[in-house]
Every structure is written in C-alpha cells, then in structure tokens.
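In: sequence first, then the predicted structure, then my questions.
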Amino acid sequence: MDLPRHLITQIVTGGDLSQALDAGVTSEWLADPKALQVWQFLTEFQIRHGKAPTTEALKAEFPTYKLAKQPEPLDYVLDKLREQRKMSILEAALGRATQRFTTGDPEATARELAAALAELEAEVPSTVDVDITTTALKRAAAYRERAGQELRMHGIPTGFDAVDQLTGGWRPGWLVALVGPPKAGKSTYLLLSSLAAWSAPKRPMFVTFEMTAREMEERLDALESKVSPNGLRDGTLTKADLDRVEKRLRSMELRPSYWLTEDASSASTVSQIVAKAQRLKPDILFIDGVYLMSDDHGEKPGDWKAIANITRGLKRAAKSLGIPIIISTQVRLSKIHGGEITAASIGYGPSFAEDADLIIAAQPTSDHDITKMKSLVGRTVAPFEFWIRRDWDHGTMTELAYDPFGDTDDLGDDDDDVDMF
C-alpha cells in the first residue's frame, strides 16, 4: 500500500492537515521523493492559508501526481505510518548496534540501542489538550478544598521545612536541581530528601553516579538512625547506638520500597533510567551526579551538548512519568565570586537553568558544620535562603531559624530551629 499517497489524499479531500501534524508526522516519515515534495507543499500551504490546499490547487502545483481512488481511513493510515517509521528507526539502530557489537564494544552497542529508544519516544506525540472552560468548576472546588486544609502539603515532603512552606512539597512533573561545589554535602542532602519522601510514605528511586551502593546504604542508615556515619562505618558506635540502628532497620521491612541504583561506570542514559522507572514505578526519582551520565545521542560525556540532552530528557521524563525528579550537579569553583554561588556558577552550560523548575545551591560557609541553602532559579517559587547545621558526631542536622552569621541582635530563638529528618 502506498501510505503517503493515502495520507495526502485524505488531507486534500478533508481540507485539514492538523490531525496528521498532531500525530507527529514530519517529512522524515516520507521516503518517496515525490510524496516528500507534496508534503512540503501541503505544510507550507497550511501555514500560509490556514487550511490544506484543494485538489485543484494540488493539481496545479503537481499536475502528474495522482491521488488514491479509494483512500483508507486517516486513523488507519497514520497508525501504519507510525509503525513504518518506528521500524525504520529500529532497523537503522540495529545496523549500527550490530557493527558496534561485532567490534566487541558492549557499551557502545547499548548506547546505540538506547539512542533508538529515545528517538522512538520522541516520535510519539506527548501533548495534552485541555479546554479550560470545561474544568473550571472542578478547579474551583479543588482550590476551596486546599484552602480548608490545615497542612498545606500538596506535593511530596522535601526534607527542608523552608522549602516545604514555599512550595508545598516536590510536585509531579518538576525537575529540581541541587548544585554546589565538590564535597558540599549534595549527596547527603539528596538522601535526606529521599528519606523525607520515604516517610510520607512514598517510594523513592535513587540513582547515584557519585557513591557506591554500600556507601549509600551506610549514609542512609546513619541519617535514619541519627548516629555518626563514621562510627557506623568504622565500627565505633556504642551499644545504645547499635540498638537504635537495628531497631530502625527492622522497621524498614514495613515501609514502602526504596530502590538504590549504583552506576560506577556512568553508562546509564536518560532512556535507560526512565525504562527502569517505568518498571519499578517510584513516586519520586533522585539522580546524584547527572553531569557524569551518558547521553542517549552519543555526545561526549560532560560536554555541554550532552548535558543539554540529559536535562531536556529528564524534564520530559518528569512530565511523562508524572513524578518529581531531583538531581544534583557541580558548580565551577572558578565561577564562584566572593564566596557566593549564582546560576552562572553552574558548570556544563545553561541547560540546568533553562530546564529546571527550581535550582537550590548548597553553599559552604566559614563554619565547616554550617551550609547556606539558597534558591538560584525558581519558576513559580519565591527566592529563599536558610542554613543547615550538621552534627557529624550524632548524625543529626538542624535547619536554623536565623542567619548564624548575621547581627547577634537579629538572631532568632533556638526553639524555632527544626530538627531535620
């Protein structure tokens, strides 16, 4: 069957190109040169005149092009064209992957296949069309219900009281970036946020390119049990501490799943992580060290093009999965001026600021035990800053209700400090 001819016939006789465009049809779907020329004429005509050309207009432009005498239904034609396009993508990808495989390069083979999956995902339309006039009363009722709630937590708890008050929690579809220089505690703060979500109770999935799974488990258990992470690691905890750790670990069996993923080789791509999330179905996804990830499209790791592909892919994933995705990355020490981190301090290009709904910086201070947390970019969140004091000996963190480096007359009451999870 000549699918492009049936498609063009249905468009011309129906006078509308919108259904084909909504289905994702592009010039790349059409292999026949003549059909491609006709398609380009149709799209240009639609843009210029707001509708498809008539059969007379088409015949005037392409006098030898013949329409189908009995065209198949448009929905059927679009389904078949989509299948044909997917097969074309897979065939090309399998050819490239086979070449990589025969050279004994399994990682390159996997990247070729992952790139094909990413391209297939991009071919499927992901727009959502809503007539807001039909949902107005439903929205009004939802707003009233929210206003009547004492606890204004509409998302997943963030682990940070100041952030919860401003955002109402991590929201579905959000991409949030935690940035900071090396050894600023980004991994620990991500784990802390994951524990807050886990206690909600939600199911976190935590992917790390920075730590081993064992190190993650030890840090998580120390935070959960409020004991020294060093003491847990080197075996110097007291009997009371060990009893508390064991009690907390036993209680984990009654809680929702929490998935840890270690990728020491940094081979995971966005499509691979999304595929795992689709299988495990977490409520929230954490990725520690996204600047180390591999790109589905084969760009060099750490290159700004690769990072742009990754952040765009993660933003799309947050929306398609319907969950928050919380990530971490590093800032450039050379771009920190006067000790202050700004959006311009983030390494690897501007895509983090462009794609993230919220960026929070973990900024070291003159006190090794205190970190300043501040917003750099917020799509719908007002600017904020707060401070965290870490007690390494007891494995606790406290969110301070005042600026510990400010004027002593302005210090708040210690009773207002918040013990973090």
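Out: It's in.
In: C-alpha only now, for contacts and for neighbours.
Out: Will do.
In: after the helix or strand harbouring residue 329 comes which helix or strand?
Out: Element membership for residue 329 (DSSP states H and E) is strand 325-330. Counting by DSSP H and E, the element after strand 325-330 in chain order, helix or strand, is helix 351-355.
In: if we can go back for a sec, neighbouring contacts of the strand holding residue 329?
Out: Applying Cα atoms under 8 Å, 6 or more residues apart in numbering, the contact partners of strand 325-330 are 173-182, 186-187, 190, 284-291, 314-315, 318, 346-347.
In: which elements pack onto the longest strand along the chain?
Out: For the chain, the strand that runs over the most residues, judged by DSSP state E, is strand 370-378. For strand 370-378, the helices and strands in contact under the criterion 3 or more Cα pairs under 8 Å, 6 or more residues apart in numbering; DSSP states H and E are strand 358-364, strand 385-391.
In: might you calculate how far it sits from the centre of the chain?
Out: 20 Å (Cα atoms, centre = their mean, to the nearest Å).
In: tilt between that strand and strand 358-364?
Out: Going by axes from the mean of the first three to the mean of the last three Cα atoms, to 10 degrees, strand 370-378 is angled at 160 degrees with respect to strand 358-364.
In: tell me the most buried of the helices and strands packed on strand 370-378?
Out: Stretch with highest mean neighbour count among the helices and strands packed on strand 370-378: strand 358-364 (a mean of 23; mean count of other Cα atoms under 10 Å).
In: quick one: work out the angle between that one and strand 385-391.
Out: Going by the same axes, to 10 degrees, strand 358-364 makes 50 degrees with strand 385-391.
In: gap between the residue nearest to residue 120 when sequence neighbours are not counted and residue 235?
Out: Leaving aside its chain neighbours, residue 120 sits nearest to residue 86 (6.4 Å; criterion: Cα to Cα, 6 or more residues apart in numbering). Distance, residue 86 to residue 235, by Cα to Cα, to the nearest Å: 55 Å.
In: more crowded one of the two?
Out: Neighbour totals were compared for residue 86 and residue 235, and residue 86 leads with 19 against 10 (other Cα atoms under 10 Å).
In: put this next to the previous one:
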Amino acid sequence: MEKKDFKKKEMTGLELNLLHAEEVENAVLGAVMLEPVSLHEVEGFVREEMFYQQKHRYIWRAIESLSAKGLEPDIIMVTQELAAMGKLEEAGGAYEVTLKTANLASSAHLWEHVRVLYEFYLRRSIAECMMRRLGEVTDRTQDVYEVLLGLMADLEKLEENSPLEEHLLDMKGVMKKTCGRIRERVGRSVNGVTGIPTGVPELDRITGGWQPGNLIFTAGRPGMGKTQLGLKFALHAAEKGYKVLFYTLEMMSEEVGERVLMMRAPELYRKVKGGYTTEQEVDDLCRVGDEVAECRMMVDDTPYVSIDRLCAGAQTVKSRWGLDLVVVDYLQLLGTVARTGRTREQEVAECSRRLKALARSLECPVIVASQLNRQVEQTFDHRPELKHLRESGAIEQDADLVIMLHRNERGGDPKRCGLIVAKNRHGEASQPNTSVEVDLF
C-alpha cells in the first residue's frame, strides 16, 4: 500500500473500498477522452479533488488545461499535455492513459458516473471532516456546542458546494416546475390568500400571505413595535395550524409568553401584572395561557445567537418536526464569525444573505425584524424609506418584502401602527403617503 493511501485509511478509519471506486474514476476520464465533446456537459461540475487517486487528478488537470486552450482532450493530446506538465510518469505513463477508454463504447452514461464519483468524494470529505473535529471533541477545553456548530457548518458547506444540484434547467423543466408551483399555490388558496395568512387583511391582499422561500424584513426605530409585530405574525400563523419557530435574541421565553397573554387578554393581563387582582383572575389568565399553549409555535431564547447556530437550529427543527414559518427578532443582534478587517456592515450583509439562503433551503418564509437608522427621524413626517435601513444595503437587495413600521405621532395609540410595504418583489408596494393600519395587541 502506498504511503498516501495508508494515511487516508488511518485518518478515516474506514476501508478504502468504501471511499473510492477506481472503475468509476476511469469511466469519467475515459468518456471525456473518448468523446471530447462530452466534456462540455460536466465541465465546471467535476473538480480535480473529486478523484481519489493522484494519477487521476493529474489526468483531469491535463484535460482541463487543454479545454482552457480550446483544444480537444483526446488520448493523444492528454498524453502530450501530461508530458509538457512533467506529470506523465506520475499519471502512470502513456499506456495507463490509453487504458481509460479500453472498456467504454461511448460517453452515454457519463452523468451517472459523475454522480457516483461525487458520492464517493462526499463520503471521503465527511469522514475527513469528522476526524478533523474528533480532536476538538476529545479536548475538554473546547466548548462542545461550538464544536457541534462547527461540525454542522462543515457539513452544510459540503451540501451547499454540491455540483450536482439541479439549478440549470431548460425551459421545459422551468415551466414544469412553474406550473406545479402554481397548481400547489391555487390548491392552498383560501379567500385569495395563497401563502401563510398574515393576520392583517389588507396585507394579505397585497402579498397573498407569506410565501415559501421568501425573506421578509419588518423595519422600525426602537420602541415602534417590531417585536410585537413579529410575535403577532408568528402567533396568528401558529393558531391557524402552521408550525412556527420564533427566535428572540433579547427576551427570555417567559417574556414572550407575557407578550402573548397581553395580546390575548389585555385588560386581564394589565390587572395581574399590576398586582391588583384576585386569585380567580390569575386563574382566568392562566386558562388563556393553556389555550394558547396548544398552538404550534416553538420559541428559542438563546441570547445573541450566531447566524450559524440559528441556521443549524432551524434546519434541525425542519427535519425533526417540520417548519412552515421562521421569525427572527432581530437582525442586528445576530452574531457572526469574527474576521479581521470586516466592518459591521459586512457582518450584517452576511447575516442577510445567510437568512435568504435559509428561506430557500427550508422552503418557508423567514420574517426578520431590523432597525432603521436615525435619519428617518430627521424627515418631515418621519415616514421611513428603504434608504433608512440600518447598517447594510444588502438587506434591501436580499429581501423579497420589506415592511416598515410608521407612526405619525410618537404620542399616538401604542396599540396601533401603520405598515408601509416599501418593497414587494412579487407584487405591489404601498402608494405614497399611504399605510396599512394594524392593531399590535
């Protein structure tokens, strides 16, 4: 056994025949050299590191080099290119290159072989990832939750970097998926609402409800009611039977519970909170809590959670229990991995992009509260615009829907707020000087 093979076996602790298939690597290389035109089908999808054997990596490198020069990578040209690279002997010589096409009649099954090639590469990558993290697991000075998050991030990266995801479609494929989505949307339509109902009729009319895969930002200045609005959306969906995950980064779960009781029994809650109440009234309020307890909403009150942990947690909930809606309160409190030279705007932009990717991967709407900058208070009527989104223009770019909270007077009714649809990628936005009035409690 060669030294490099022994190192791989020792590192993974698995038999090598589980980690690579030489006949598959031969088939991919042979098909491309036998019918060079087939290279265009897989170029950009197959990468050098997917080949386990180093000699096969050299051959693929020569194939890519010829392609970059506009030359066809047939057996003769590949052999000459390997010689020019000084790697012909390390690739097994001219005879070894010729053998790659010996058992092939055509490149008809190239894509099937590429899929198997990638599967073996993925197995090796997972094993190497596990072993890399094993040292951290056995080190008691390491935070075990950070190790777990690191492992999940590694695996998520492997999944995201898959070259075999079906993102490239011809128009036949596009229209098939489009019509299927339309039929599904119409099938779940209730009174014109095709997505998850918002709980605000006028907002339902404008948006059709929260749509799968959409990233929605609710933005406002501190004290405007962002948290209460997000909770209102979450609770309404949960009470309609949808599975909701609510992330609160600045409140404890008990505080979320109190907010819910305040929404469902405001007068009773005020009496109990003030302490001027009877035991019967406390029991009545707890009965309201028992009724709300049956709705399908989960609360994560991890303080200042990182974007990595949030995404991993949402994926876990989705796989275990199912998930229809995610609500995050709020964007500027999300943490990221510290990197030298990065500004806060860049960190917020990363969170925004990750949340958009999360919405697409979960195939459910993600609603995120965000702050507005102080410039909005310097305007004549305090009416917010997209330019007032705090700390990052990426929010405006990534969002499918941006809803801004607006109050003409600070001393107005705290229960009521105006909602301005500042951006709606898939429909109409609010007209100038108009807003949707909503009760927050």
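Out: The structure has been received and is ready for your questions. Only a predicted model underlies this, so the values are computations on that prediction, with no experimental measurement involved.
In: please state their TM-score.
Out: Once superposed, chain against chain, the TM-score is 0.76 (TM-score structural alignment, normalised by the length of the first structure); 386 aligned residues with a Cα RMSD of 3.9 Å.
In: hmm, back to that, mind checking which of the contacts of strand 325-330 of the first structure land in strands?
Out: Members of the contacts of strand 325-330 of the first structure lying in strands (criterion: DSSP E): 175, 176, 177, 178, 179, 180, 284, 285, 286, 287, 288.
In: now the strand holding residue 329 of the first structure on the second structure. Mean distance?
Out: Superposing on the second structure places strand 325-330 of the first structure at an average distance of 1.4 Å from its equivalents, by mean Cα distance after the TM-score superposition for the first structure.
In: between that strand and strand 358-364, how big is the angle?
Out: Using the same axes, to 10 degrees: strand 325-330 of the first structure against strand 358-364 is 40 degrees.
In: read off where strand 325-330 of the first structure ends up in the second structure.
Out: Matched against the second structure by TM-score structural alignment, strand 325-330 of the first structure falls on residues 366-371.
In: next one: the residue positioned nearest the centre of the first structure from residue 326 of the first structure, what distance?
Out: In the first structure, the centroid-proximal residue (Cα atoms, centre = their mean) is residue 314; its distance is 3.0 Å. Distance of residue 314 of the first structure to residue 326 of the first structure, computed by Cα to Cα: 10 Å.
In: what's the overlap in contacts for those two?
Out: residue 175.
In: any idea whether the equivalent of the residue nearest to residue 120 of the first structure over in the second structure is helix, strand or coil?
Out: Alignment of residue 86 of the first structure against the second structure is given by TM-score structural alignment, with residue 126 as its counterpart. Under the three-state scheme (DSSP: H, G, I helix; E, B strand; the rest coil), residue 126 of the second structure adopts helix.
In: isn't residue 126 of the second structure up against residue 156?
Out: No. Using Cα atoms under 8 Å, residue 126 of the second structure is not in contact with residue 156, being 10.7 Å away.
In: secondary structure element holding the closest residue in space to residue 172 of the first structure that isn't next to it in sequence?
Out: Spatially, and ignoring its direct neighbours in sequence, residue 172 of the first structure is nearest to residue 323 (4.1 Å; Cα to Cα, 6+ apart). Per DSSP H and E: residue 323 of the first structure is located in neither a helix nor a strand.
In: if I look at the residue nearest to residue 120 of the first structure, how far off is residue 217 of the first structure?
Out: In terms of Cα to Cα, residue 86 of the first structure sits 41 Å off from residue 217 of the first structure.
In: based on its surroundings, how many neighbours for residue 234 of the first structure?
Out: 8.
In: ditto for the one 5 residues further on
Out: Using other Cα under 10 Å, residue 239 of the first structure has 9 other residues around it.
In: can you check the one 3 residues further on too?
Out: Residue 242 of the first structure has 17 neighbours, counted by other Cα under 10 Å.
In: next up, the contacts around it.
Out: By Cα under 8 Å, 6+ apart, residue 242 of the first structure has no neighbours at all.
In: you'd agree it is in a strand?
Out: No. Residue 242 of the first structure: not assigned to a strand; according to three-state DSSP it is helix.
In: state the distance from it to residue 223 of the first structure.
Out: As for residue 242 of the first structure, its distance to residue 223 of the first structure is 13 Å (criterion: Cα to Cα).
In: over to residue 2 of the first structure?
Out: Counting by Cα to Cα, the separation of residue 2 of the first structure from residue 223 of the first structure is 63 Å.
In: pick out whichever of the two has more residues nearby.
Out: residue 223 (23 against 11).
In: what helix or strand is that one on?
Out: Using DSSP H and E, the element containing residue 223 of the first structure is helix 213-225.
In: how close does residue 26 of the first structure get to residue 364 of the first structure?
Out: Using Cα to Cα, one gets 49 Å for the distance from residue 26 of the first structure to residue 364 of the first structure.
In: likewise for residue 327 of the first structure?
Out: Residue 327 of the first structure sits at a distance of 19 Å from residue 364 of the first structure (criterion: Cα to Cα).
In: repeat for residue 89 of the first structure
Out: Residue 89 of the first structure is 47 Å from residue 364 of the first structure, by Cα to Cα.
In: could you do residue 44 of the first structure as well?
Out: Counting by Cα to Cα, the separation of residue 44 of the first structure from residue 364 of the first structure is 55 Å.
In: before we move on, what about residue 5 of the first structure?
Out: To residue 364 of the first structure, residue 5 of the first structure is 64 Å away according to Cα to Cα.
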